[in-house]
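# Okay, predicted coordinates and the sequence, questions at the end:
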Amino acid sequence: MLFRVIGCMILVMVLYSCSNDDDSNLICSVEDPVEELPWLNEWVATLSEFEYIRSARYLGDDVFYNINCNPLVNYVSILYDCQGKVIGFTGDFRGQFTNDQLLWLPENSQCSFPVDR
């Protein structure tokens, strides 16, 4: 009897731990951060055709930063967390990024170098 109870408990735990959901593609626990994170959507609306946004993992957390490809502009990229809080200057942390990827690029982008679309 004890083995049946233990067997049932193990079966229940295995079934509940299995999931078809693949969370590995989520950024900040959402599928489309630009649309689902209000602060990020507002930020995107302010960017020019010379800017784009990248996402990365920093110390296990998702982060965002912008790149400006205008050769006439000297800029400093700021690193943001999922809530839109400033972490610091991107250059201070970029060497520790993993899963660094393009998140948003304007349709009228003027960036002529190859980017991972």
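Alright, I've got the coordinates. From a predicted model like this one, the values you see are computed outputs, not experimental measurements. Residues are numbered from 1 along each chain as shown.
# C-alpha from now on. contacts and neighbour counts both.
Fine.
# residue ranges of the helices in the protein, please?
Ranges of helices in the chain, per DSSP state H, are 2-17, 33-36, 38-46, 90-93.
# who's in contact with the second one?
Counting by Cα atoms under 8 Å, 6 or more residues apart in numbering, helix 33-36 makes contact with I27, V30, L40, N41, V44, W104, all of which sit outside it.
# again, 7 Å this time
Applying Cα atoms under 7 Å, 6 or more residues apart in numbering, the contact partners of helix 33-36 are I27, V30, L40, N41.
# Now do the same contact list for the last one.
Contacts for N41 (Cα under 7 Å, 6+ apart) come out as V34, E35.
# State whether Y65 and C82 are indeed in contact, as I suppose.
No: between Y65 and C82 there is no contact under Cα atoms under 7 Å: 11.1 Å.
# picking up where we left off before, now, of the contacts of helix 33-36, which are buried?
By neighbour count, with 16 or more other Cα atoms under 10 Å, these hold I27, L40 as buried.
# A further structure is provided below for comparison with the first:
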Amino acid sequence: MKKYLFFFICSAFLLSCNENEGPTVCGVENPVEDLAWLKQEIETAGVPSSSEYSYLMQATYQGKTVFFFGFCNPLWHWALIIRDCEGNRIAGEISIFDLSDQKVIWKPADSVCTFD
């Protein structure tokens, strides 16, 4: 009887897991597709004259999810503009080193940027 109870409990745990559930960011599963303002920014970043040098990063700043575009062209100088989940610009003296959990969430198909 104990073997059956153990088997039943293990089965319940295994069946209760949903493979489709993923971590949510800003209340959505895919911020690149599901946040309208971010999707529009990505379309703008895909302008052919410089798209191969652009990428979008997601990070954490003061415990909140933020987004920023980066550029890997060594001849360009660019300003760090950080936006929150609603697309609002976060003001202040913020350095790239103030951001944790940085990861690339979008780059164009013709990207020349490499990440290690």
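Alright, I've got the coordinates. Please read these numbers as outputs of a predicted model, since none were measured by experiment.
# Post the TM-score for the overlay when you can.
TM-score of the superposed chains, computed with TM-score structural alignment, normalised by the length of the second structure, equals 0.70; 96 aligned residues with a Cα RMSD of 2.5 Å.
# quick one on the thing from earlier: closest one of the contacts of helix 33-36 of the first structure to F3 of the first structure?
Lowest distance from F3 of the first structure to those (Cα to Cα) belongs to V30, with 41.4 Å.
# That closest one maps to what in the second structure?
Applying TM-score structural alignment, one finds that V30 of the first structure aligns to V28 in the second structure.
# and the residue nearest to the spatial centre of the second structure, what does it touch?
Centroid-nearest residue in the second structure: Q58, 3.7 Å away (criterion: Cα atoms, centre = their mean). By Cα under 7 Å, 6+ apart, Q58 of the second structure lies in contact with T65, V66, F67, F68, Q102, K103, V104, I105.
# ok, now with 6 Å
Residues in contact with Q58 of the second structure, defined by Cα atoms under 6 Å, 6 or more residues apart in numbering, are V66, F67, Q102, K103.
# and of these, the nearest to E21 of the second structure?
The shortest gap between E21 of the second structure and any of these belongs to K103, at 20.2 Å (Cα to Cα).
# what's the distance between the residue mapped onto R94 of the first structure from the second structure and E29 of the second structure?
Correspondence of R94 of the first structure to the second structure, assessed by TM-score structural alignment: I96. Shown here: I96 of the second structure relative to E29 of the second structure, a distance of 25 Å by Cα to Cα, to the nearest Å.
# Distance from stretch 60-76 of the second structure to the middle of the chain?
For stretch 60-76 of the second structure, the separation from the chain centroid amounts to 10 Å (computed by Cα atoms, centre = their mean, to the nearest Å).
# meant to ask about stretch 76-91 of the second structure
Distance, centroid of stretch 76-91 of the second structure to centroid of chain: 14 Å (Cα atoms, centre = their mean).
# what separates the equivalent of P71 of the first structure over in the second structure from R89 of the second structure, distance-wise?
Using TM-score structural alignment, the partner of P71 of the first structure in the second structure is P74. Between P74 of the second structure and R89 of the second structure the computed distance is 25 Å (Cα to Cα).
# Just want to know which of the two has more residues nearby.
Counted by other Cα atoms under 10 Å, P74 of the second structure and R89 do not tie: R89 has more neighbours, with 14 against 7.
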